[in-house]
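Student: coordinates only, sequence not included:
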């Protein structure tokens, strides 16, 4: 297999841009980024096991799920525009600002006196969390030297596995043993540490431009539309089949609204890309470029098994094997721990092999793992093979997550990398939301078809509404119910398998497209200065001297031959 180094071009700008910070400062910045991303990611899950306690205190059990929905809607909708804001005020300023924003509304959540206040504060907290998620990856793309981007992306990606694992456990422990407001007070302990580290270690932007100059050409209309269309779409995907039927007016109305706004967004961004000098939120050239378009589509497909693994698998443990939420989190340990290990392994492989090959390997392993999980027994005992299947799937998810950022750097112009990073992150979360919506619809369909054979209408409603109701059913009925749930989850993972296999085919098409474009296996080469890099003037001078010397030698040889 050819090394990625053999495929590099060697333009004159190579090695002319070098880091301007030392290794100690680098690792301090990584620590600060890791901490702020960890609390941002954990806040998507920490509240899930405390919903009943919080909602009961406000006498609002029916509105409890909105504490999760409000955060996720904001979290997923602001990924693109917050990535773009770093071009205006610089990463240090914007990261510190949104750390502060997230901290303020975390404290507001802890002080909420009504359910409506808490829901509103959770949505605003979600905006801060979205910015932290997006900006951390933009920082990694600018901070890390190209041949180490994959490895450090893997280190940062370990946040999500640990947050998915620890969030529900910490939330449940706080809810059971102390005041639920500590869920938000925890952010008040971690975020100031993160801010202090970033404030002391991150350099500011120094391009000699005023804020007014950087704001000139900012895509205000595109920015507003980039936030507006995901909100109704994600609301429909999260609530359809749960709070509302798919054919209800609420779901149809929000889906139509999302489609109309998305159409406006695409039309406006296409027009602005080619007819104006606006620095657009979503460059149309991304879609016109097959290498970039396939990369984005592949990331969307990667989000489907990723989210399904951390959402559907714990539910399977609870619904089929009748374990507690805490036990389900422990049973998820193999995939939770293997994902960051796979990501760091992928980072190392990307240094020796083309990123396209690492992506192909990762998507193939995901397909194998997902297929195995779709064949789990439907009895209430937990098969030993489950842990092996989780390890395989986690390794695949980790391996596949790192090549995207390397290939993004060589698929688009360097100045488009920050917004491209935001788009990649948004598409992964959007793919996950679509997958969860599909799984939810399949689950409800299976329950509707199979439960009527041994449960009456009242019991079916109870099964769909409460795990406590299931626990009160007779043992024989629970065993039957567990088998129905088992068939449902196996069917869900078969559908996710189909998307995983589609991603493998897309990865092949991506490799072919990059080969045709001449960028297969190419490592990124940084040519633009930013907060963390500078032009290596000494190297440039030495290079010019070497070129001059070679030119003189050639001239002398020609003259000698002539004489």
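Tutor: Arrived safely, thanks for sending. Keep in mind it's a predicted model, so treat the numbers as computed, not measured. Numbers count the residues shown, from 1 in each chain.

Student: going forward, measure contacts and count neighbours with C-alpha atoms only.
Tutor: OK.

Student: residue nearest the centroid of the protein?
Tutor: Central residue of the chain (Cα atoms, centre = their mean): residue 425, 4.4 Å from the mean position.

Student: Return the distance of it relative to residue 476.
Tutor: From residue 425 across to residue 476, the span is 45 Å (Cα to Cα, to the nearest Å).

Student: repeat for residue 308
Tutor: Distance from residue 308 to residue 476, by Cα to Cα: 29 Å.

Student: The two: who's more crowded?
Tutor: Legend: neighbour count by other Cα atoms under 10 Å for residue 308 and residue 476, higher for residue 308 (23 against 9).

Student: So which elements touch the lengthiest helix in the chain?
Tutor: Once the chain is assigned using DSSP state H, the helix that runs over the most residues is helix 475-517. In terms of contacts (3 or more Cα pairs under 8 Å, 6 or more residues apart in numbering; DSSP states H and E), helix 475-517 is packed against helix 290-320, helix 355-373, helix 417-450.

Student: structure B:
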């Protein structure tokens, strides 16, 4: 293939990358509606949460490693390895005969998923200049929005129509199509310089991140926050990450070059990603619970009722991406997006037992618009800020900080909610609290069985507790709203890689620079969707 990918060839490859990312995002949510059926078939109720946790843990831990590997050995082979691992995990998960096997194969899926998320976005950075990349990043944001809604719906349909095993088998034909397109249509330069992988750094980072994610997953549920297990994991996680930072200062080729954080753009963008992840994931996880308890919606119906939020995210992400590509400036979008997110969190804090469904939909749409205006823009910003040799690391770091922020957000807001709910219930008569216990683990179906007066008291206590969660979400969302003003606007490059740097790197590698990496971007009619 001569020259840079353009027109139909570019959109064909982009579609394959989107399919890969869609599968990875879909498998975060598609299992939820199948869990009761899986337990009925395989047993292992006590380990049920690990079906979700193992996937989250493996995908988050593997994210930084894939970014560095892509920079070192080439993104196409890394993407193909990731999707093959993901598909192998999907097939084996579908064939599982015990809960232990399913948890292990879900972890294998997660290892592949971490590479799909990072490699796909890094490949887009290889084939599309930053100035044009906004429109594509907007579409990537829409993939996550679609997957979050489609996951529970598709999972429920497959369980009802076929079997829970098809929740995993459905990935195989879609993934095979993505592999075929990438193998035959995507031609990227593969570095020829020999690299030394920082294995110790990778091990320290993986162990440290795993420990902290287990703290946020287990704290307040399996173990009390003050328990020896949680305290030990927290201390171990912090010490391992300190050791990782020390290792990165002395490694010839660090997994995460700490020098990148000397750039204000890189540091501010990742700080924003972390805090937005906290506010977004931490608060939004309670919206389906509100819909189920207050409006009596089924799990599937509550997924559909999230459509306004996802529609707001989708429209804002695509529109902002197209505008960025047109004007070549991005700073206004994080500023406006974070301000809208703060407003959206405040509006969610006004949700009550008597709130009309249409008004709740408006509030959710506002939150979606705020997220859509800022989330994918941050990835574009860090990619534009670093040298092409660090694109993979920059992409994986942005994804990693957002995921870690989400994990901490879910844990922190879960604790806030549980504490406030316990305080609210303590104010009710003993005859009511005797039926409710702590109230935290009360399922929507159980709540419906309560006597009318007890049910009404519980809903009021639940709504009051949610107010605090969303107000804290608003406070945390205010942090990136301030940081957005500190974000320096760096002109978006109109080439995929600076000619001088690409030439010097290729000369060192003893290879010839590929023309597609040096040609300036040409605005093409009909290139955008």
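Tutor: Cool, the structure landed. This is a predicted model, so every value here is computed, not measured.

Student: Quick check: TM-score for this pair?
Tutor: TM-score for the superposed chains, counting by TM-score structural alignment, normalised by the length of the second structure: 0.90, backed by 503 aligned residues with a Cα RMSD of 2.2 Å.

Student: among the helices and strands packed on helix 475-517 of the first structure, which is the most enclosed?
Tutor: helix 355-373 (a mean of 25; mean count of other Cα atoms under 10 Å).

Student: so where is that one in the second structure?
Tutor: Taken onto the second structure by TM-score structural alignment, helix 355-373 of the first structure occupies residues 330-348 there.

Student: Over to stretch 24-36 of the first structure?
Tutor: Taking TM-score structural alignment, stretch 24-36 of the first structure hits residues 8-20 over in the second structure.

Student: Next: stretch 137-146 of the first structure.
Tutor: Residues 121-130 of the second structure are where stretch 137-146 of the first structure lands, counting by TM-score structural alignment.

Student: Flag every buried residue along the matching stretch.
Tutor: Neighbour counts over stretch 121-130 of the second structure (16 or more other Cα atoms under 10 Å) mark 121, 122, 123, 124, 125, 126, 127, 128, 129, 130 as buried.

Student: what sits up against that stretch?
Tutor: When contacts are defined by Cα atoms under 8 Å, 6 or more residues apart in numbering, stretch 121-130 of the second structure is touched by residues 4-5, 14, 67, 75-76, 133, 188, 380, 383-384, 391-392, 395, 492-497, 516-517, 521.

Student: other SSEs contacting the helix or strand containing residue 38 of the first structure?
Tutor: For residue 38 of the first structure, the host element (DSSP states H and E) is helix 23-42. For helix 23-42 of the first structure, the packing partners by 3+ Cα pairs under 8 Å, 6+ apart come out as helix 115-143, helix 149-177, helix 182-201.

Student: Dump those helices to a markdown table, plus distance to residue 465 of the first structure.
Tutor: Listed next are these as a markdown table, based on distance: least, Cα to Cα, whole Å:
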| stretch | distance to residue 465 of the first structure |
| --- | --- |
| helix 115-143 | 21 |
| helix 149-177 | 20 |
| helix 182-201 | 25 |
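
Student: quick one, which of the ones you listed is nearest to residue 540 of the first structure?
Tutor: helix 115-143 (21.1 Å; Cα to Cα).

Student: with the second structure superposed, average distance for that closest one?
Tutor: After superposition onto the second structure, helix 115-143 of the first structure sits on average 0.9 Å from its aligned residues (mean Cα distance after the TM-score superposition for the first structure).

Student: List the buried residues in that helix.
Tutor: Within helix 115-143 of the first structure, judged by 16+ other Cα under 10 Å, the buried ones are 115, 118-143.

Student: What about the contacts of stretch 121-130 of the second structure, which are in helices?
Tutor: Among those, the ones falling in helices (DSSP H) are 14, 67, 75, 76, 133, 380, 383, 384, 391, 392, 395.

Student: of the residues you listed, closest to residue 197 of the second structure?
Tutor: Distances from residue 197 of the second structure to those, taken by Cα to Cα, are shortest for residue 67, at 12.3 Å.

Student: So which bit of the first structure is stretch 177-187 of the second structure matched to?
Tutor: Using TM-score structural alignment, stretch 177-187 of the second structure corresponds to residues 193-203 of the first structure.

Student: mind checking the SS state of residue 520 of the first structure?
Tutor: Look at residue 520 of the first structure: counting by DSSP: H, G, I helix; E, B strand; the rest coil, its state is coil.

Student: same deal with residue 353 of the second structure?
Tutor: Per three-state DSSP, residue 353 of the second structure ends up coil.

Student: Skipping adjacent residues, who's closest to it in space?
Tutor: residue 294 (6.0 Å; Cα to Cα, 6 or more residues apart in numbering).

Student: The one you found against residue 459, yeah?
Tutor: Yes. In terms of Cα atoms under 8 Å, residue 294 of the second structure counts as a neighbour of residue 459; the distance is 6.8 Å.

Student: Give the residues shared as contacts by the two.
Tutor: residue 353.

Student: Stretch 479-486 of the second structure corresponds to what range in the first structure?
Tutor: With TM-score structural alignment applied, stretch 479-486 of the second structure matches the range 502-509 in the first structure.

Student: how close does that stretch sit to the second structure?
Tutor: Looks like 1.0 Å for stretch 502-509 of the first structure (mean Cα distance after the TM-score superposition for the first structure).

Student: tell me which element residue 441 of the second structure falls in.
Tutor: Applying DSSP H and E, one finds residue 441 of the second structure in no helix or strand.

Student: Map it across to the first structure for me.
Tutor: Match for residue 441 of the second structure (TM-score structural alignment): residue 464.

Student: Residue 162 of the second structure too?
Tutor: Per TM-score structural alignment, residue 162 of the second structure is aligned with residue 178.

Student: Kindly report the same for residue 316 of the second structure.
Tutor: Checking TM-score structural alignment: residue 316 of the second structure goes with residue 342.
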